[in-house]
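In: can't give you the sequence, but here's the structure:
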């Protein structure tokens, strides 16, 4: 690797982790399209740590309130909106955690080809488009019920397939359930925290067993640049999502999917 590759991959990860366009697809495709050697497992972990740092920093006040309320719900049986949101995030993470443990290796070995990615980008992009046009919901995060949490959690498990997009599929589910664009984006971003923690833990375990050499300068650069781009992405997405909607991202997904089919079919 060189610093150009570090910068490009970090920015790609920071932007695509939270936009509904599939970060895994872009990280798989970037080395292929630019003719780079694969960035390796250690650098993938660094990129995800940067994204995790960004979302934790951005939602720090919400997370503190959720943690305090969740603790009180356990120790004193006092449940408020913040406690319910914390429990919702935890329960919605269970399906993707179980699916990852069961199918992670099989999916990584068999479904990482550009054509599978293209199919995921196009198909789930069209579903996102339909969900965005079908119903403009007005429900907020604190109006979610346990059925909403379960369905969004089950939808999130589909993100294991490259090209689906974790944020894209959870936003699709939220929109179909009648949440507002901003509410479904906010819940999706909060859901990313335990998911990224699980992904980093699994990749760190694989990395420990692989005992590969690590360039710590590249790792640190990846964390910082991924974190900065992810923080800016979250901020501007939440600011503009009600104005721009999901259609620009759908168009991008379809164009990218068609380009992949043209290049690799």
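Out: Perfect, I can see it now. What you see is a predicted model; the values in this text were computed from it and never measured.
In: rest of the way, CA atoms for contacts and neighbours
Out: Fine.
In: Test my guess that residue 15 contacts residue 233.
Out: Yes: with contact defined as CA atoms under 8 Å, residue 15 reaches residue 233; the gap is 5.7 Å.
In: Can you pick out the residue with more neighbours from those two?
Out: residue 15 (24 against 21; other CA atoms under 10 Å).
In: Next, the contact list for the more buried one, please.
Out: 23, 229, 230, 233 (CA atoms under 8 Å, 6 or more residues apart in numbering).
In: switch to 7 Å and redo it
Out: Residue 15 makes contacts with 229, 230, 233, as judged by CA atoms under 7 Å, 6 or more residues apart in numbering.
In: same check, this time on residue 170
Out: Counted by CA under 7 Å, 6+ apart, residue 170 has contacts 152, 155, 156, 188.
In: For burial, what's the neighbour tally of the second one?
Out: The one in question is residue 155. 21.
In: go on, the third one?
Out: Other residues near residue 156 number 31, with proximity taken as other CA under 10 Å.
In: Below is an additional structure, to be compared with the one above:
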């Protein structure tokens, strides 16, 4: 890959991993418009590592508190709201794992077309708008309960369909279940940690057992840019989400879906 390709793709990954605008919809544009080739497994692993590092470092205090509380509960049976939140995040991860094991190959073959991505970008964008308008915003993360956490987890599983947006659909589900915008976003970000870690580990194993050559300069640059853009994205999103709402992202998704449809004509 050229330096320009590395920079553009890493920034796209970092920004769109956590904004509710669909990373797959954006990653298809360079290949459709500029004819760029697939970035390869090694680079894909690198940019996901950058995104994972960003969310873990941003929420480092919360992650440390949650893990310590979960460990304490296992050892001494001492329950706490922090431990409960950790178990809710773990529970919400399970549907995506099961869905991935069952349908990954089918999605790779039949659901990565421009038509599918354009459709899901628009449809789930409108659903995000509806959820934001109707949201009661009266529930905190600690008040979710296992049933609501599982529903958000099922939403995350649906995000395996390209164009849906993992952050977009989990925030949508959180809003529908009464979370505030910031609480829905935070729960979505915390949910991203185990799912990105598992996906990254899976791809790393494939890379280690494969024969793909590794361009270490591209890996280092891609990881760094993905980290910087993802961290900035999380900071910006949480800083403005309560005042700005979801409408700007909805409008952007509708425009992006329209561009993808135009490319098919």
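Out: Right, received. Where do you want to start? As the structure is a computational prediction, the values presented were derived from the model and not from experiment.
In: Any idea what the TM-score is?
Out: The TM-score (TM-score structural alignment, normalised by the length of the first structure) is 0.97; 265 aligned residues with a CA RMSD of 1.0 Å.
In: Could you find which two of the contacts of residue 170 of the first structure are furthest from each other?
Out: 155 and 188 (11.2 Å; CA to CA).
In: ranges for the helices of the stretch 151-265 of the second structure?
Out: 166-176, 181-209, 216-244, 247-264 (DSSP state H, counting those that start in this stretch).
In: So which of those is the most surrounded?
Out: Each of these was scored by mean neighbour count; the highest is helix 166-176, a mean of 29, by mean count of other CA atoms under 10 Å.
In: Now do that helix against helix 247-264, angle only.
Out: 140 degrees (axes from the mean of the first three to the mean of the last three CA atoms, to 10 degrees).
In: mean shift between helix 166-176 of the second structure and the first structure?
Out: Following the fit onto the first structure, the mean deviation recorded for helix 166-176 of the second structure is 0.3 Å by mean CA distance after the TM-score superposition for the first structure.
In: what's that helix aligned against in the first structure?
Out: Using TM-score structural alignment, helix 166-176 of the second structure lines up with residues 166-176 of the first structure.
In: if I look at residue 172 of the first structure, how far off is residue 86 of the first structure?
Out: Separation of residue 172 of the first structure from residue 86 of the first structure (CA to CA, to the nearest Å) stands at 21 Å.
In: again with residue 53 of the first structure
Out: 18 Å.
In: Which one's more surrounded, those two?
Out: residue 86 (22 against 18).
In: How is that one assigned, secondary-structure-wise?
Out: helix (DSSP: H, G, I helix; E, B strand; the rest coil).
In: Now for it: which residues touch it?
Out: Here residue 86 of the first structure is in contact with 66, 70 (criterion: CA under 7 Å, 6+ apart).
In: what number of residues lie near the spatially closest residue to residue 227 of the first structure that is not a sequence neighbour?
Out: Spatially, and ignoring its direct neighbours in sequence, residue 227 of the first structure is nearest to residue 50 (4.0 Å; CA to CA, 6 or more residues apart in numbering). As a burial measure, residue 50 of the first structure scores 26 neighbours (other CA under 10 Å).
In: how far away is residue 50 of the first structure from residue 263 of the first structure?
Out: Residue 50 of the first structure is 31 Å from residue 263 of the first structure, by CA to CA.
In: which of the contacts of residue 170 of the first structure lies closest to residue 3 of the first structure?
Out: residue 188 (31.1 Å).
In: right, and that closest one touches residue 171 too?
Out: Yes: Residue 188 of the first structure lies in contact with residue 171 (CA atoms under 7 Å); the separation is 6.4 Å.
In: Quick one: average offset of the host helix or strand of residue 12 of the second structure versus the first structure, please.
Out: Taking DSSP states H and E as the criterion, residue 12 of the second structure maps to helix 3-16. Following superposition, helix 3-16 of the second structure is found to deviate from the first structure by 0.7 Å on average (mean CA distance after the TM-score superposition for the first structure).
In: In the first structure, which residue range corresponds to that helix?
Out: So helix 3-16 of the second structure is aligned with residues 3-16, judged by TM-score structural alignment.
In: Report the buried residues of the matching stretch.
Out: 5, 6, 7, 8, 9, 10, 11, 12, 13, 14, 15, 16 (16 or more other CA atoms under 10 Å).
In: can you tell me which residues contact the third one?
Out: The neighbourhood of residue 7 of the first structure, defined by CA under 7 Å, 6+ apart, consists of residue 225.
In: Next: the fifth one.
Out: Taking CA under 7 Å, 6+ apart, we find residue 9 of the first structure in contact with residue 27.
In: I'd like the distance between it and residue 244 of the first structure.
Out: 26 Å.
In: cool, and the last one?
Out: For residue 16 of the first structure, the distance to residue 244 of the first structure under the criterion CA to CA works out to 17 Å.
In: what do you get for the third one?
Out: When distance is defined by CA to CA, residue 7 of the first structure is 27 Å away from residue 244 of the first structure.
In: and the host helix or strand of residue 48 of the first structure, how far from the second structure on average?
Out: Per DSSP H and E: residue 48 of the first structure is located in helix 41-58. Superposing on the second structure places helix 41-58 of the first structure at an average distance of 0.5 Å from its equivalents, by mean CA distance after the TM-score superposition for the first structure.
In: Quick one: distance of that helix to the chain centre.
Out: Here the centre of helix 41-58 of the first structure is set off from its chain's centre by 11 Å, with CA atoms, centre = their mean, to the nearest Å.
In: Now tell me what touches that helix from outside.
Out: 10, 13-14, 193, 196, 200, 203-204, 207, 214, 219, 222-224, 226-228, 230-231.
In: Try it again at 6 Å.
Out: Helix 41-58 of the first structure is contacted by residues 14, 200, 219, 222, 223, 226, 227, 230, 231 when judged by CA atoms under 6 Å, 6 or more residues apart in numbering.
In: Kindly report the same for stretch 110-128 of the first structure.
Out: Contacts with stretch 110-128 of the first structure, where a contact means CA under 6 Å, 6+ apart, come from 162, 163, 164, 172, 250, 253, 254, 257, 260.
In: Out of those, give me the two with the largest separation.
Out: Between any two of these (CA to CA), the greatest distance is 23.2 Å, for 172 and 260.
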